[in-house]
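Novice: Structure here, sequence nowhere to be found:
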């Protein structure tokens, strides 16, 4: 019986490998559509192929990579349908989060959201800005105080990160300057407990990114 139990350290190693590959994707080392070969990853990370294979399975469950028999494993390239589905699901989750934050978030939680905007204002490049953007939304979901809602957000977080990376791949004009100001407005509305304004501003924030990815400029 004991011989069939997988050592705990192996799972920990696979998680670490997943973290390294995920970070490489989010840092732009592997662009959407890039092929991820087990042998090359194992050599680059200094591990055997087993942990790499486990890590890729984990990332596939997150939606960050896709595995197809004729292509192997590739970084997910979001289709138009993927973009539309992520946008609509994010809208549904975010509406509830905003309503709950306006209704019951305490000052400490609002301060965490505010601090996330401060980090955005100091971001030095687009990839750092995307990370700060995700941290802002992490703080909003945490402030909502709804565990299952936060779990639902975590389930799509990597895909939303990919969504935002795809967005900056399409256009970066005004991104570094404009995004912090947008989020500062969002915080102001949340602090004012202005439900209608907050919902409208969050919807506009999502719409802008969605239209860039949809090729619309109006």
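Specialist: That came through fine. Keep in mind the model is a prediction, meaning the values are calculated, not measured.

Novice: from here on, contacts and neighbour counts on C-alpha atoms
Specialist: Will do.

Novice: if I pick the most centrally placed residue in the chain, what's in contact with it?
Specialist: In the chain, the residue lying closest to the centroid (Cα atoms, centre = their mean) is residue 161, at 2.8 Å. By Cα atoms under 8 Å, 6 or more residues apart in numbering, the contact set of residue 161 is 26, 130-131, 134.

Novice: Pasting the second one now:
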């Protein structure tokens, strides 16, 4: 430092590892249906159940709030997010815009190994035994599509809404599971076939139909 430079003063760095671990656990309980949209997330109860102090729980809830799957209000505390009609419409349209670019890039540029990863993600759906497991497989399939697109900022944008899309699909199965497992497997088989054929127009249409079906099921129950 020069003679006129002032010493740099910063707040001490904090280790956030435990808060992240707690966030992972709470997120998992939401995505497996233990906590449902609208359910309260009480710091005292969570800290006792997880055998940690309230600090990491508070950090975890703040992290999940930034992801959009937890909401905090001063008079209610933290709850699992209930997506509004506007939330659902915005997520659906944004996901559509991101997926359109991803699908075009996969069709035009994806390597054979990237296509194999997508195929394997679809095959994993055959082992899903319940709707929550199928939602997890559905998300992992779309993860594989975005990875295969080979576009770092696009992948980052997908991960920015991924948890909310997961919650969207959880709310979808809470609305109805009639024929859900077989229907989703068939849809993804068709998506894979279009991608393997590198038929961009067919793939874009099928991805749009896939999104619309989930959107229609959820909004018809509103």
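Specialist: On my side now, so go ahead. Given the structure is predicted, the values throughout are model-derived calculations rather than measurements.

Novice: ok so, going back, so what corresponds to the residue nearest to the centre of structure 1 in structure 2?
Specialist: In structure 2, the residue paired with residue 161 of structure 1 according to TM-score structural alignment is residue 166.

Novice: Equivalent analysis for residue 143 of structure 1, please.
Specialist: Per TM-score structural alignment, residue 143 of structure 1 is aligned with residue 148.

Novice: Can you get me a residue count around its match?
Specialist: Using other Cα atoms under 10 Å, the number of residues around residue 148 of structure 2 comes to 25.

Novice: again, but for residue 80 of structure 1
Specialist: Neighbours of residue 80 of structure 1 under the rule other Cα under 10 Å: 11.

Novice: Also the one 5 residues further on?
Specialist: Around residue 85 of structure 1 there are 12 other residues, counting by other Cα under 10 Å.

Novice: Looking for the alignment partner of it in structure 2.
Specialist: Counting by TM-score structural alignment, the partner of residue 85 of structure 1 is residue 90.

Novice: Quick check: the gap between that match and residue 79 of structure 2.
Specialist: Distance, residue 90 of structure 2 to residue 79 of structure 2, by Cα to Cα, to the nearest Å: 21 Å.

Novice: cool, residue 149 of structure 2 as well?
Specialist: Taking Cα to Cα, one finds residue 149 of structure 2 at 35 Å from residue 79 of structure 2.

Novice: For structure 1, just list every one of the strands.
Specialist: Here structure 1 has its strands, by DSSP state E, at 35-36, 65-68, 72-75.

Novice: In JSON lines, list these along with mean neighbour count and distance to residue 153 of structure 1.
Specialist: Shown next, in JSON lines, are the strands of structure 1 (neighbours: other Cα atoms under 10 Å; distance: least, Cα to Cα, whole Å):
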{"stretch": "strand 35-36", "mean neighbour count": "18", "distance to residue 153 of structure 1": "26"}
{"stretch": "strand 65-68", "mean neighbour count": "17", "distance to residue 153 of structure 1": "18"}
{"stretch": "strand 72-75", "mean neighbour count": "19", "distance to residue 153 of structure 1": "21"}
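
Novice: Dump the ones you listed to CSV, plus distance to residue 215 of structure 1.
Specialist: Formatted as CSV, those follow (distance: least, Cα to Cα, whole Å):
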stretch, distance to residue 215 of structure 1
strand 35-36, 26
strand 65-68, 24
strand 72-75, 22
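
Novice: Tell me which of the ones you listed sits nearest to residue 211 of structure 1.
Specialist: strand 72-75 (22.6 Å; Cα to Cα).

Novice: okay, that closest one sits on what stretch of structure 2?
Specialist: Using TM-score structural alignment, strand 72-75 of structure 1 pairs with 77-80 in structure 2.

Novice: Mean distance of the matching stretch to its aligned residues in structure 1, please.
Specialist: Once fitted to structure 1, stretch 77-80 of structure 2 is off its aligned match by 0.5 Å on average (mean Cα distance after the TM-score superposition for structure 1).

Novice: now that stretch: how far from the chain's centre is it?
Specialist: Per Cα atoms, centre = their mean, to the nearest Å, the displacement of stretch 77-80 of structure 2 from the mean C-alpha position of its chain is 19 Å.

Novice: do stretch 35-47 of structure 1 as well
Specialist: Centre-to-centre, stretch 35-47 of structure 1 and its host chain are 24 Å apart (Cα atoms, centre = their mean).

Novice: same check, this time on stretch 133-148 of structure 1
Specialist: 12 Å.

Novice: Can you point out the buried residues in that stretch?
Specialist: Neighbour-count burial for stretch 133-148 of structure 1, counted by 16 or more other Cα atoms under 10 Å, picks out 133-145.

Novice: what does stretch 158-175 of structure 1 give?
Specialist: For stretch 158-175 of structure 1, burial by neighbour count (16+ other Cα under 10 Å) applies to 158-168.

Novice: returning to that earlier point: any idea how far the match of residue 85 of structure 1 lies from residue 67 of structure 2?
Specialist: Distance, residue 90 of structure 2 to residue 67 of structure 2, using Cα to Cα: 15 Å.

Novice: cool, residue 44 of structure 2 as well?
Specialist: Counting by Cα to Cα - residue 44 of structure 2 and residue 67 of structure 2 are separated by 22 Å.

Novice: neighbour-wise, which of the two wins?
Specialist: More crowded of residue 44 of structure 2 and residue 67, by other Cα under 10 Å: residue 67, with 16 against 13.

Novice: That one touches residue 164, doesn't it?
Specialist: Yes. Assessed by Cα atoms under 8 Å, residue 67 of structure 2 is found in contact with residue 164 at 7.1 Å.

Novice: contacting residues around the nearest residue to residue 79 of structure 2 once chain neighbours are set aside?
Specialist: Using Cα to Cα, 6 or more residues apart in numbering and skipping the chain neighbours, the partner closest in space to residue 79 of structure 2 is residue 40 (4.2 Å). Going by Cα under 8 Å, 6+ apart, residue 40 of structure 2 touches 77-80.
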